[in-house]
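>>> coordinates for the following, if possible.
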Amino acid sequence: MSHYHPCVPVQDPPKPDADVRGRLASIGTVLIVVVIYAGALVGYHYIAGPAKTLSPPDLGESSDTIVQVTLQAIHPVDNQVDVKVMVYPADEHMNTDLNVVNTDIAVRLFQDEINLGGDLETAKGQLPAEIATTISATGDPDKWPFDRYTIGALGADVLVGTGDDRRFEPARVEVTGNLNSWDITSTRSGPATQSLGDGDYQTVTLSRSRGPLAFDLGLCLVLFTLPALALFVSIEMLRGRKNFLPPFGTWYAASLFAVIPIRNFMPGAPPPGAWIDQILVLWVLVALTAAMVLYFVAWFRRSD
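All right, here's what the predicted structure looks like:
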């Protein structure tokens, strides 16, 4: 009596070479991503370099009257800089036992020989207090991110005494502080009436650091890539080379509404209507809108 034995197909064992190649490909992909990421970080820090900041203020000798201006924040669109002003009177105007001034003192801070406001007064028997104020900066914010701003020349005079007995005394301006994403340099000019010997006035120049400039360039490349990809996909679907995929509609909408947030995310976002809006942002929006129109034309042709 014969028995029927069904034929069971025998599966070939997996090929070890294919598994090894797959693992090597995965490891290689990860290594490539890591190398690109590390290279981008190193390149960014190399391009950025050290920030240019102002050196600590030189308070000089005790015989000097010094007006220290500390930079706090810059508002490029308004051409204004927030500062704090502190007066360090000369020893002859101080009661060293009580650490207060021994006479009435008023400081007049001026920029390009123009008084910036009222006198910063300190009455006899008090200690000069730090005062917050705003000064103007000369520059064109529409040139972002290559805009530069100049403050100065900053100078100061000190009025000592009361009533008709008041008299002018020279003071030396010292500008200090740092602003994130800005390179700051300063030069001295004017008379040298104090112990420093290289001018009582100080002119400050602010320009954007190279690090934020590189970051702005990267975001501009992102803005350029979005419409390029959108137009390529839409044209391929319209010509029938690629299948029409309905989920792409949400991708187009997300890309369109991401343009303005990306633009505003740029360090020190430019004022509305700046050259980048005219040259890049507007045309990115137009190209994305055109890509959406082509996408809907492709949908209309293939709809039932």
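>>> okay, CA-based contacts and neighbour counts for the rest of this
Noted.
>>> and the strands in this structure?
66-75, 80-88, 94-95, 100-101, 105-111, 114-115, 120-122, 131-136, 148-160, 167-176, 182-189, 201-208 (DSSP state E).
>>> could you dump these into TSV with mean neighbour count and distance to residue 29 added?
Output for those, formatted as TSV (neighbours: other C-alpha atoms under 10 Å; distance: least, C-alpha to C-alpha, whole Å):
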stretch	mean neighbour count	distance to residue 29
strand 66-75	20	44
strand 80-88	19	48
strand 94-95	18	70
strand 100-101	20	69
strand 105-111	21	59
strand 114-115	13	63
strand 120-122	18	65
strand 131-136	16	53
strand 148-160	21	43
strand 167-176	21	49
strand 182-189	18	38
strand 201-208	20	37
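>>> so which of these comes closest to residue 32?
strand 201-208 (32.6 Å; C-alpha to C-alpha).
>>> how far off strand 66-75 does the closest one point, in degrees?
20 degrees (axes from the mean of the first three to the mean of the last three C-alpha atoms, to 10 degrees).
>>> can you list the strands of the chain in JSON lines and add distance to residue 274?
Converted to JSON lines, the strands of the chain look like this (distance: least, C-alpha to C-alpha, whole Å):
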{"stretch": "strand 66-75", "distance to residue 274": "16"}
{"stretch": "strand 80-88", "distance to residue 274": "18"}
{"stretch": "strand 94-95", "distance to residue 274": "51"}
{"stretch": "strand 100-101", "distance to residue 274": "50"}
{"stretch": "strand 105-111", "distance to residue 274": "28"}
{"stretch": "strand 114-115", "distance to residue 274": "30"}
{"stretch": "strand 120-122", "distance to residue 274": "38"}
{"stretch": "strand 131-136", "distance to residue 274": "21"}
{"stretch": "strand 148-160", "distance to residue 274": "15"}
{"stretch": "strand 167-176", "distance to residue 274": "31"}
{"stretch": "strand 182-189", "distance to residue 274": "20"}
{"stretch": "strand 201-208", "distance to residue 274": "16"}
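>>> alongside the first, I'd like the structure of this one:
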Amino acid sequence: MLRTARVPRLSVRSRVVAAVAIGLGAVVYLGVVLLYAADLSASDHRVVRLGDDGTDLALVVKPRSIDPVQQEFTFRVEVEAGSGLVDDGAGLSRAVRVEIRDAAEGNRTQTVMFGPDALSSETLASTLSSEQRLEMWPFDRYAAELEFTVEQEDGDGEFHPLAADLLIDGGIPGWDIAAADDELDSSDEKAFDASVTIGRSFSTMAYAIVLNASLILMAVIALVVSISVLRRARQMELIFLGWIAGMLFAVPALRNFLPGQPPIGSWVDFLIVLWVVVSLIISLAFLAFTWFYSHPSRPRDDPSQSGGADGRHG
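Modelled structure (predicted):
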């Protein structure tokens, strides 16, 4: 009668460790998903109000894209007019001119005209200044210093300053956009500054933390296995060499999968990626050393003994 092999039961300690590991993984998973969902919801519903609240004209700035490499912030400018500035609900009764001065680009001024026929919009770009450079990813931060001047055309074709309300409407997934204003009053113009600060969102940081933690865990596992084999606590298997080599090729792919693709030479390379690669290479060296000395090559047969056991040729 054949006896079935008994499967060893896990100890209580092993069960507790497995349950804690599964629970921790579930918490991390839910945390990252909820942060991403909250970031998307905040981007869709984020509204920052600056300027003169309660005016008949609102200048709406809608962020469109951020290029940290070129340090460029692209946004769309629209106007929303009250009943006092709209002609029969079809458009502005008179033309409105908006001047946007970019302090980071040597006070470059961009002019947008909104005609009386329709409430149009236009896409503009602003230069960002770095509060923390891109190499500090994901803690890099940027700022856009913009000054808005709104003027309305009168019956003689001349433009006069017009008080306006400024709305920064919406956001960009993966980025946290905040703004503050510093209103400027003078005798001949009505202007207000908008200081826009841009940084990575919490969901992007959580993504980066999880992926970097996975890289570190991969290096730790490789070191534990290789040191165990080197100390003869575990049997050497030739497949270990291919396994470590495969992880070495996986590191660059995982590194390039980081959100925002930080440039080569960022702090994350010196703090994590470099040492993960070094750990994997050391693990590979340990395994190669153990394999070399645990599998000596067989000596070749002596040709003089090939004639028989007694050494005589037949």
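>>> now the TM-score, please.
The TM-score (TM-score structural alignment, normalised by the length of structure 1) is 0.74; 283 aligned residues with a C-alpha RMSD of 4.0 Å.
>>> quick revisit: out of the strands of structure 1, which is closest to residue 26 of structure 1?
Of the strands of structure 1, nearest to residue 26 of structure 1 by C-alpha to C-alpha is strand 201-208, at 41.2 Å.
>>> what is the equivalent residue in structure 2 for residue 145 of structure 1?
Taking TM-score structural alignment, residue 145 of structure 1 has residue 138 as its aligned residue in structure 2.
>>> and residue 33 of structure 2, how many neighbours?
Neighbourhood size, residue 33 of structure 2 [other C-alpha atoms under 10 Å]: 15.
>>> which residues touch it?
The contact partners of residue 33 of structure 2, taken as C-alpha atoms under 8 Å, 6 or more residues apart in numbering, number zero.
>>> what do you get for residue 281 of structure 2?
By C-alpha under 8 Å, 6+ apart, residue 281 of structure 2 lies in contact with residue 248.
>>> what's it aligned with over in structure 1?
Per TM-score structural alignment, residue 281 of structure 2 is aligned with residue 289.
>>> please list all residues in contact with the match of residue 145 of structure 1.
With contact set as C-alpha under 8 Å, 6+ apart, residue 138 of structure 2 has these partners: 200, 204-205, 208, 262.
>>> just the residues you listed: which are in helices?
Counting by DSSP state H, the contacts of residue 138 of structure 2 place 204-205, 208 in helices.
>>> nearest to residue 50 of structure 2, of the residues you listed?
residue 204 (27.3 Å).
>>> related to what we said a few turns ago, report the buried members of the ones in helices among the contacts of residue 138 of structure 2.
Among these, the ones that count as buried by 16 or more other C-alpha atoms under 10 Å are 204-205, 208.
>>> find the centremost residue of structure 2, please.
Closest to where the C-alpha atoms of structure 2 average out (C-alpha atoms, centre = their mean) is residue 259, at 3.3 Å.
>>> now which residue in structure 1 aligns to it?
Matched by TM-score structural alignment, residue 259 of structure 2 corresponds to residue 267 in structure 1.
>>> residues touching that match, list them.
By C-alpha under 8 Å, 6+ apart, residue 267 of structure 1 lies in contact with 181, 212, 215-216.
>>> tell me which of those you also see in structure 2.
Among these, the contacts conserved in structure 2 (both residues aligned by TM-score structural alignment, their matches' C-alpha atoms under 8 Å) are 212, 215-216.
>>> which of those lies at the shortest distance from residue 134 of structure 1?
Closest to residue 134 of structure 1, out of all of these and judged by C-alpha to C-alpha, is residue 212, at 24.9 Å.
>>> that closest one pairs with which position in structure 2?
Taking TM-score structural alignment, residue 212 of structure 1 has residue 204 as its aligned residue in structure 2.
>>> and what of residue 67 of structure 1?
Residue 67 of structure 1 maps onto residue 59 in structure 2, by TM-score structural alignment.
>>> among the strands of structure 1, which comes closest to residue 35 of structure 1?
The nearest among the strands of structure 1, by C-alpha to C-alpha, is strand 201-208 at 28.9 Å.
>>> off-centre distance for that closest one?
The chain centroid and the centroid of strand 201-208 of structure 1 are separated by 17 Å under C-alpha atoms, centre = their mean, to the nearest Å.
>>> mean per-residue distance, that strand versus structure 2.
On superposition with structure 2, the mean distance recorded for strand 201-208 of structure 1 (mean C-alpha distance after the TM-score superposition for structure 1) is 2.5 Å.
>>> cool, and stretch 29-42 of structure 1?
Stretch 29-42 of structure 1 sits 4.8 Å off on average (mean C-alpha distance after the TM-score superposition for structure 1).
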